[in-house]
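1. I'd like to go over a predicted model; first the sequence, then the structure.
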Amino acid sequence: MTPAHASAAVGLALVAAVITGCSSSGSHSGSAASAAPAGAGNAGPTPAPTESNPPGDIPDNQVYVAYRPAGGFTGFTVKVPEGWARTGQGAATVFTDKLNTVRVSTATVAAAPTVDSVTNTVIPQLKSQVPKFATPKVTEATRHAGRVVRLTYQGDSAKDPVTGKVVRDAFERYAFYRQGHEVDLTLSGPVNADNVDPWRIVSDSFAWR
């Protein structure tokens, strides 16, 4: 082979190497690009978020225990959620847990409560006591203990001393009466909480002794 022919052969070999390298690089790039979606698909569907109850929801497995007052008028019992903190507030006993409250108060009265008496007497009192009191509704209802006067309304909770937050609460107040004694059972929790069943358990558990 002459020197000229040798130089030409070397040049052709270099060109072929460059073309082969580019082709190989392009092939790998295409493989990587097509592999990415396949890899993403192999990760599987996004797992469902862990379920949690809205704030204020009382668990379905909540246990209830009988409360029997030790002082004052003691002629009744009512079931309250087990484990809730208990405090005394004058003639009332209050059970609380997180955002929910059960309040039991007693009074000696001359006559049984009626829709009119609750509307004309209790509602004005609550307006002066409950921040942003609203949407009161008074009806007669029946529980296991008999006929009661039921008052529902909304209001703001007291400001949390740690977080400073205020919660919009829904209230159910039941007025039970027998032989000059009235027992008022007030149940409250956040407006969006689903506590229909727990509050029914508590209000239906009330019994005269």
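-> That came in fine, so what should we check first?

2. Please make it C-alpha for all contacts and neighbour counts, starting now.
-> Noted.

3. what residues are up against residue 109?
-> 180, 181, 182 (Cα atoms under 8 Å, 6 or more residues apart in numbering).

4. Which single one of the residues you listed is nearest to residue 132?
-> residue 182 (26.5 Å; Cα to Cα).

5. Included below, for side-by-side comparison, is a second structure:
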Amino acid sequence: MTVTKIRLAAAIGTGALLLSGCGTTPTSPGPAPTPAQVTATSTRAAAAASSVGTPAPTESNPPGDIPDTQVYVPFTPSGAHVSVKVPEGWARATTGGSTVFSDKLNRIEIHITKATTAPTTSTVRSTDVLRLQGSVPKFASPNVRTVFRAGRPVVLLTYQGDSAVDPVTGKVVRDAFERYSYFHAGTRVDLTLSGPVNADNVDPWRTVSDSLRWTP
């Protein structure tokens, strides 16, 4: 090899080394975000959506089944001549003629009023359904029929609707409702049982709705 070729090869080699040294050294991606940082980001995103009027979505929640071991105790509203078995240990609240028992995602409401005539499937369709459409969020799928409870015919209205927004989680539950209307001697009792649509509360709701008794 001639001196000129040796010098050219050396120059090319030196240039290649200089070019390889000019590349950018890769940087590490850094630590993954912590669960707290992910939660904070989600919370800020939800708040931003709320601020522009985005409605809270209806969510699919745990079924909320009432356990088979649940104990029921008789309850008589103050001043009323009626008794209903309710789950023992549930929270109770009374407002006017309504008493509400609740536990987690399930709810029982006993509403007592004076009436001159007994409710019928026709009056429940024409009056009660319209009233509930205006008070129950996303009211849907009303069905009215006569069933027997405690050996007597009563009017049953079933429907679906959204629960109130949970003040802690901000979540909404899609509820299934069973509303039984009883009548005796000028007194009407509307017994409303509700819980998540996917809950299997057939037996507990049958126990409660079949337990109503008129007392002296």
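-> Yep, it's here. Note that the structure is predicted; figures quoted are calculated from it, not measured.

6. And the TM-score, once the two are fitted together?
-> The TM-score (TM-score structural alignment, normalised by the length of structure 1) is 0.72; 154 aligned residues with a Cα RMSD of 0.8 Å.

7. are any of the contacts of residue 109 of structure 1 buried, and which?
-> Among these, those classed as buried by neighbour count (16 or more other Cα atoms under 10 Å) are 181, 182.

8. those helices in structure 2, which residues are they?
-> Here structure 2 has its helices, by DSSP state H, at 3-21, 35-51, 121-123, 129-135, 202-209.

9. With mean neighbour count added, can I get these in TSV?
-> Below are the helices of structure 2 laid out as TSV (neighbours: other Cα atoms under 10 Å):
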stretch	mean neighbour count
helix 3-21	10
helix 35-51	11
helix 121-123	14
helix 129-135	13
helix 202-209	16
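
10. could you redo those helices as TSV and give each row distance to residue 82 of structure 2?
-> Output for the helices of structure 2, formatted as TSV (distance: least, Cα to Cα, whole Å):
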stretch	distance to residue 82 of structure 2
helix 3-21	91
helix 35-51	45
helix 121-123	22
helix 129-135	24
helix 202-209	13
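
11. Out of the ones you listed, which is closest to residue 169 of structure 2?
-> Of the helices of structure 2, nearest to residue 169 of structure 2 by Cα to Cα is helix 35-51, at 10.8 Å.

12. can you give me how far that closest one is from the chain middle?
-> Mean-position distance between helix 35-51 of structure 2 and its chain equals 21 Å (Cα atoms, centre = their mean, to the nearest Å).

13. what's it aligned against in structure 1?
-> Per TM-score structural alignment, helix 35-51 of structure 2 has no counterpart in structure 1.

14. For residue 90 of structure 2, find the nearest of the helices of structure 2.
-> Using Cα to Cα, the nearest of those to residue 90 of structure 2 is helix 202-209, at 13.5 Å.

15. Give me the mean distance between that closest one and structure 1.
-> Its matched residues in structure 1 lie on average 0.2 Å from helix 202-209 of structure 2 after superposition (mean Cα distance after the TM-score superposition for structure 1).

16. In structure 1, which residue range corresponds to that helix?
-> Counting by TM-score structural alignment, helix 202-209 of structure 2 sits on residues 196-203 of structure 1.

17. Give me the spatial nearest neighbour of residue 180 of structure 1, chain neighbours excluded.
-> With sequence-adjacent residues excluded and distances taken as Cα to Cα, 6 or more residues apart in numbering, residue 180 of structure 1 is closest to residue 109, at 5.2 Å.
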